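Peer 1: turn this into a structure:
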Amino acid sequence: MLKASKFITLLLLVLGSSSAFAQNGTKNLRLYDQRPVHFGFYVGVNFYDFQLRMKEDISKVPDFFGVRTEVSPGYSIGIVSDLRLSHHLNLRFLPSFVNTERKLYFDMIDPYSGIRSEQERIIESSLVQAPFELKFKTERIHNHRWYVLAGFTYSFDLASKEKLEDDLIFKLNSSDLSYDFGIGMDIYFEYFKLSPQIKGFWGFQDLTIPDGTVPVSGLESTHTRGMLFCLTFE
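Peer 2: Here you go, the predicted structure:
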């Protein structure tokens, strides 16, 4: 996850420099947090991966020897709808579009050549998401405040190939549900609020489709996991 660590470093630099820039001696957007409802948007970089659980004894699985994953960055965009519940708590709905790519490498016997090799399977996903989350905020300190997020996300993959009959495709269920946790900072400028944040998510629905192929035969379960680094403008 070297790429992810670079983005974490970049996001922290953005957060620190933006916070310093916002401290201009006056309190910006004084009544902003008193609004019952407000809107915005976010853009971000995501790193989707899989949490793969192999069969307990793969030595008993014919032609299957192991699997590894490779993560590539994708992008996420969404709309922010924020409802104020109390001084420290907000309910948020963020309809989003996510594009991402994941790669799996199966150590297996090729069913066509009969030779053991590492077989690549590429999963390209175009996800429509409906995240709901609670935002817990600290007290505002001049022009910034910290917050944490907790919620869940329903995802539907528009690019899913779950119904195709092709042994060279690693198929996944098109629907998924995950729980999410994040941390970030609200930074108040004169005319808008900027919020850099880091969020992790873990799917609790098994996406495996038992199609009888060698890659699937060695897996007990397939779950989504990943991270999102984004900037929210409100």
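Peer 1: drop to CA atoms for contacts and neighbour counts, all remaining ones
Peer 2: Noted.
Peer 1: show me where this structure has helices.
Peer 2: Applying DSSP state H to the chain gives helices spanning 2-22, 214-217.
Peer 1: now the second one, please; I'll put the structures next to each other:
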Amino acid sequence: MKKLLIIAIIIFGALPMQAQLFSGENVINNPNFDKQRWSWGYFLGFNTYDFNFDYINYQPSPLTGKDFSVDNTIGFNVGLIGNMRLSEHLDLRLEPGVAFNRINFQFFKADGDSFREINSTYVHVPLLLKFSTTRINNFKPFVVGGVSTSLNLSSNENNPDDNFEGQFRMKTNSYYYEIGFGVDLYMFYFKFTPSIRGVFAINDELVRDDDPNSRYTGNVDKMSSRAVFINFTFQ
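Peer 2: Have a look, this model is predicted:
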């Protein structure tokens, strides 16, 4: 996730916020945009996924100090936005989209074939509350939080093969809570919004191997995914 956080710092640091906030600029773009009851848009962005493991009996590898290694990569997000204005500082948002990602996964305590390349395609549907500050010139910072669900189209949940045949299986449906922040930038023709959000799974997403004593999954009490989303919204 460090790569994506570095990208986020660069993006937010490069915003010309300070120049406008203190320059005394008084040209207000789209002054009535936020008075709309409903507004629509789309987003493009990046993501990175990781796994968090809880163990029944934690016995890490003596060489690595852990049972698993997760090498996360940067994926891609795309989707639509529906926004309902509840009050001057509060909005309800639905953001259905698709997230593509790949995780390189290593079982340290397994013999033989212990590497898995997990390619995932998620249909991700968050329902979020957006809490905004008062607009300052053409900027309006906000925090956002809520819940979401996803459909993992690459889960392999119903695959009869398990890790002993080289197949890593996850549950198709997952549930999350999300929290993040961003800033609305009011342009002449549209509103542009960069944001960063943490996504944390609530349920156990691991499908165990058929053997309850499997060296791959037998000692796992719970596996849940975590993700960071950086989105760029156009409304």
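Peer 1: TM-score of the superposition?
Peer 2: The TM-score (TM-score structural alignment, normalised by the length of the first structure) is 0.88; 222 aligned residues with a CA RMSD of 2.0 Å.
Peer 1: before we move on, back to that, highest mean neighbour count out of the helices of the first structure?
Peer 2: Highest mean neighbour count of the helices of the first structure: helix 214-217, a mean of 20 (counted as mean count of other CA atoms under 10 Å).
Peer 1: by contact count, what packs against that one?
Peer 2: strand 64-71, strand 96-109 (3 or more CA pairs under 8 Å, 6 or more residues apart in numbering; DSSP states H and E).
Peer 1: can we see that at 7 Å?
Peer 2: Contact partners of helix 214-217 of the first structure among helices and strands, from 3 or more CA pairs under 7 Å, 6 or more residues apart in numbering; DSSP states H and E: none.
Peer 1: ok, which of the helices of the first structure comes nearest Arg84 of the first structure?
Peer 2: helix 2-22 (23.3 Å; CA to CA).
Peer 1: so which elements touch the closest one?
Peer 2: Helices and strands touching helix 2-22 of the first structure, by 3+ CA pairs under 7 Å, 6+ apart, are strand 175-188.
Peer 1: mean deviation, the strand it packs on versus the second structure?
Peer 2: Once fitted to the second structure, strand 175-188 of the first structure is off its aligned match by 0.4 Å on average (mean CA distance after the TM-score superposition for the first structure).
Peer 1: that strand maps to which residues in the second structure?
Peer 2: On the basis of TM-score structural alignment, strand 175-188 of the first structure is assigned to residues 173-186 in the second structure.
Peer 1: thinking Glu118 of the first structure is in contact with Tyr105, fair?
Peer 2: Yes: with contact defined as CA atoms under 7 Å, Glu118 of the first structure counts as touching Tyr105 (5.8 Å).
Peer 1: got the angle for the strand of greatest length in the first structure vs strand 175-188?
Peer 2: Longest strand of the first structure, by residue count under DSSP state E: strand 116-137. Here strand 116-137 of the first structure runs at an angle of 50 degrees relative to strand 175-188 (axes from the mean of the first three to the mean of the last three CA atoms, to 10 degrees).
Peer 1: and the helices of the first structure as a markdown table, adding distance to Glu133 of the first structure?
Peer 2: Converted to a markdown table, the helices of the first structure look like this (distance: least, CA to CA, whole Å):
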| stretch | distance to Glu133 of the first structure |
| --- | --- |
| helix 2-22 | 21 |
| helix 214-217 | 33 |
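Peer 1: if anything else comes up later, I'll come back, but that's it for now.
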